[in-house]
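Peer 1: sequence and predicted structure, then a few things I'm wondering about:
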Amino acid sequence: MGEVLKSSNSSFSQIVKATIFLKNMNDFETVNEIYGRRLGGALPARSCIEVARLPKDFLIEIECIATISE
């Protein structure tokens, strides 16, 4: 996700909304810790949803909306 943000002239600090899809909600604490470290002090709006299955049987998928730098 960092590379996509960078190539779009954006960054983790410019995320305004994120949606996290988890295969297992028991992974929430681990994901929350990593998410918090990666975003630093930024606190964008966020939703976290448990889903039955993700493409390619991934355990997590994250989509985000971010602003871009001029």
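Peer 2: Arrived safely, thanks for sending. Numbers count the residues shown, from 1 in each chain.
Peer 1: from here on, just use CA atoms for contacts and neighbour counts.
Peer 2: Fine.
Peer 1: residue nearest the centroid of the chain?
Peer 2: Ile62 (4.3 Å; CA atoms, centre = their mean).
Peer 1: does that residue really touch Ile15, like I thought?
Peer 2: No - at 11.8 Å, Ile62 does not count as touching Ile15 under the criterion of CA atoms under 8 Å.
Peer 1: for Ile20, helix, strand, or coil?
Peer 2: With DSSP: H, G, I helix; E, B strand; the rest coil as the basis, Ile20 sits in strand.
Peer 1: try Val16
Peer 2: strand.
Peer 1: strands along the protein, start to end?
Peer 2: Secondary structure of the chain (DSSP state E): strands located at 15-22, 45-50, 60-66.
Peer 1: second structure follows, compare the two:
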Amino acid sequence: MSDTEPIETDGAPSNDNPYSQGVLAGDTLYVSGYGPADPETGDVVEGDIQAQTDRVLENIASVVEEAGGDGLADVVKVTVYLTDLADYKRVNEAYGEKFGEAPPARVCVEVSRLPENVRVELDATAYLG
């Protein structure tokens, strides 16, 4: 791992778990999974699934920006984890508003449970070249 750099920012939640908020490997940034936590308090944000998805994407954008990127504009791949696929349409609405006409590649899976019992988590890969 000689050519990698951990990325840490106050603009995204951090915790005591053994992982980096992001890892830059050359021109590629791997952003860890985020739930809808406020970076200042660490608490899950209030609101519906769209508001929570917005917070997750803001957390991801902060890590990309800390690595020298242009926020969500540099994201090329996202994985969405939902505890209930009934939220799929509303997550898509929030996601579409943030990414616009040229969204990144994406996978969405339903999972049985997420940390802190949140309903949505996303991770991302960004290209900073």
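Peer 2: Nice, thanks for sending it over. Keep in mind that this is a model prediction, so the values were computed, not measured.
Peer 1: would JSON lines of the strands of the first structure with distance to Gly36 of the first structure be doable?
Peer 2: Formatted as JSON lines, these follow (distance: least, CA to CA, whole Å):
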{"stretch": "strand 15-22", "distance to Gly36 of the first structure": "12"}
{"stretch": "strand 45-50", "distance to Gly36 of the first structure": "11"}
{"stretch": "strand 60-66", "distance to Gly36 of the first structure": "14"}
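Peer 1: looking at those, which is nearest to Arg38 of the first structure?
Peer 2: strand 15-22 (11.3 Å; CA to CA).
Peer 1: rewinding a little: return the most buried member of the strands of the first structure.
Peer 2: For these, average neighbour numbers computed from mean count of other CA atoms under 10 Å are highest in strand 15-22, which has a mean of 18.
Peer 1: what angle sits between that one and strand 60-66?
Peer 2: Computed by axes from the mean of the first three to the mean of the last three CA atoms, to 10 degrees, the angle separating strand 15-22 of the first structure from strand 60-66 equals 170 degrees.
Peer 1: average gap between strand 15-22 of the first structure and the second structure?
Peer 2: Once fitted to the second structure, strand 15-22 of the first structure is off its aligned match by 0.5 Å on average (mean CA distance after the TM-score superposition for the first structure).
Peer 1: where in the second structure does that strand fall?
Peer 2: Aligned by TM-score structural alignment, strand 15-22 of the first structure falls on residues 75-82 of the second structure.
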